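Undergrad: got a structure for you, letters missing:
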């Protein structure tokens, strides 16, 4: 009888040991912590950008816009040469699904005009970062590299009793004429509304830059840049004019108006 009881006790001990090795914690959870957290649950991928393709840049502005931006184009007598001028030249890119551009150059008796349109479609390769967020970061770097001046607080100056326009260094009622500024459009002689600045109501974010440069004894060339972002596409317009006569300065207001008008047109076409 003693042997039988001993055998029964050994069997019970083995059963308890086996239960301890294979049993759980009692609350249904696993003891395997090789995949902590939400094991087996994949993280949701970031949203893709709105745009999957890019427009044809050389067809983007349309002839009416080119007539305004490049006045000399209508003065080209040879019809075949004029058609080539309207067509522009596509810029070289490594991946036309990601970046495309087109440039124009037109000589006229009084000035030479240059126009560049560039479309960049931003794609994030980080599943945790959306295309829009990646484009926003890149656009922020682009804006920072433009070194835009601090905005002029004309409204606060008026509220404090200062004459209108005094915050921009220009007496009220006598703004300095376009083109008479110092070598940079951000100079103190430039009206506040013509200085390089952030633009409102253009895409998700936008800015305008305006530079006046000189090459030795040649005429000063003005370059107006308008850049904006819509979702994951960044659009850049560079519009330049160099007069044929030294001492003649391109009109800043006129060039900015033309560049902004084109930017609005391109933004509308992206929204279609």
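TA: Looks like it came in fine. Predicted, not measured: the structure shown is a model, and the values here were computed from it.
Undergrad: going forward, measure contacts and count neighbours with C-alpha atoms only.
TA: OK.
Undergrad: So residue 210 belongs to a helix, correct?
TA: No: assessed with DSSP: H, G, I helix; E, B strand; the rest coil, residue 210 is strand; it does not lie in a helix.
Undergrad: Quick check: closest non-adjacent residue to it.
TA: Leaving out its chain neighbours, the residue that sits closest to residue 210 by CA to CA, 6 or more residues apart in numbering is residue 224, at 4.5 Å.
Undergrad: adding another structure so you can compare the two:
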């Protein structure tokens, strides 16, 4: 009888243990591996960017566009040399899905023209920051470094000054109205462009370095004129824009061969902006 009682007690103990295990693991298991203090605090990772790859840079610009920006190409008589000029030179890169670029340099009878384009796909390594937001921050840093003039300083003179004041003063309000009218031929653009870098206020508002609102998600244009010693002045037009998580930088330079010649600001800006718009379309922005 003693042995029978012992067996019954052991069976009861096992039943109790099994019941405890069942109650602890029952339900939907939502408490397994969960810390009470972290309940409901899980945050979803930031969204990845729209773009996972980049276009082939040297093939991103058509022959017609290159012929317009780099007139010297059309002056070449050697077909092989011309083909090589169209191809451009790819920038050295170790990850074509992250950063690529291409540049061209062509001499013509009147000037030396250079063009470069760079694509950078931005990736955020912080789960709390999306690729787009990271690209937006990098773009803002580039725009800040460009030190664009304050937009409000340009349009105000014409609206705030009286009719007689602008004509009597050589400051910002006088030049914009005088430059275009006194520029019948090649020096027209030379006048406004020549003062773009040294005296931004003397350049028409629509040609000054500025934010662009019709390109990508964010964009700006910079226009600088630099004297090259005793030679002609070199103009550099830069367009930078962001489409989702891709940053595109376009730099267009021209240095005339004739001393005293100033590259046409409006012409160069129009060419650069047209190309930037094509690149944005190619990205599908």
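TA: Yep, it's here. Keep in mind it's a predicted model, so treat the numbers as computed, not measured.
Undergrad: And the residue nearest to residue 210 of the first structure? What does it align with in the second structure?
TA: Residue 224 of the first structure maps onto residue 237 in the second structure, with residues paired by TM-score structural alignment.
Undergrad: Mind listing what's buried along the helix or strand in which its match is found?
TA: According to DSSP states H and E, residue 237 of the second structure maps onto strand 234-243. Within strand 234-243 of the second structure, the residues that count as buried by 16 or more other CA atoms under 10 Å are 234-243.
Undergrad: next helix or strand past it?
TA: From strand 234-243 of the second structure onward toward the C-terminus, using DSSP H and E, the following helix or strand is strand 246-256.
Undergrad: how about that next one, aligned to which bit of the first structure?
TA: Using TM-score structural alignment, the residues of the first structure aligned to strand 246-256 of the second structure are 233-243.
Undergrad: Could you pull out the strands in the second structure for me?
TA: Taking DSSP state E, the strands of the second structure run over residues 89-90, 99-107, 111-121, 210-211, 218-226, 234-243, 246-256.
Undergrad: what's the matching range in the first structure for the fourth one?
TA: What it means is strand 210-211 of the second structure. So strand 210-211 of the second structure sits over residues 197-198 in the first structure, by TM-score structural alignment.
Undergrad: OK, contacts around the residue nearest to residue 210 of the first structure?
TA: Taking CA atoms under 8 Å, 6 or more residues apart in numbering, we find residue 224 of the first structure in contact with 208-211, 238-240, 255-256, 259.
Undergrad: Repeat the analysis, applying 6 Å as the threshold.
TA: Listed by CA atoms under 6 Å, 6 or more residues apart in numbering, the contact set of residue 224 of the first structure reads 209-210, 238-239.
Undergrad: any chance of those residues in JSON lines, with neighbour count too?
TA: Supplementary listing: the contacts of residue 224 of the first structure in JSON lines, determined by neighbours: other CA atoms under 10 Å:
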{"residue": "209", "neighbour count": "24"}
{"residue": "210", "neighbour count": "24"}
{"residue": "238", "neighbour count": "19"}
{"residue": "239", "neighbour count": "24"}
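Undergrad: which among these gets closest to residue 149 of the first structure?
TA: residue 209 (9.8 Å; CA to CA).
Undergrad: can you tell me which residue in the second structure aligns to the closest one?
TA: Residue pairing (TM-score structural alignment): residue 209 of the first structure is matched to residue 222 of the second structure.
Undergrad: Touching, that match and residue 208? I think so.
TA: No: in this structure, residue 222 of the second structure is not within contact of residue 208 by CA atoms under 6 Å, at 7.6 Å.
Undergrad: And stretch 217-233 of the first structure, end to end?
TA: End-to-end distance of stretch 217-233 of the first structure (CA to CA, to the nearest Å): 40 Å.
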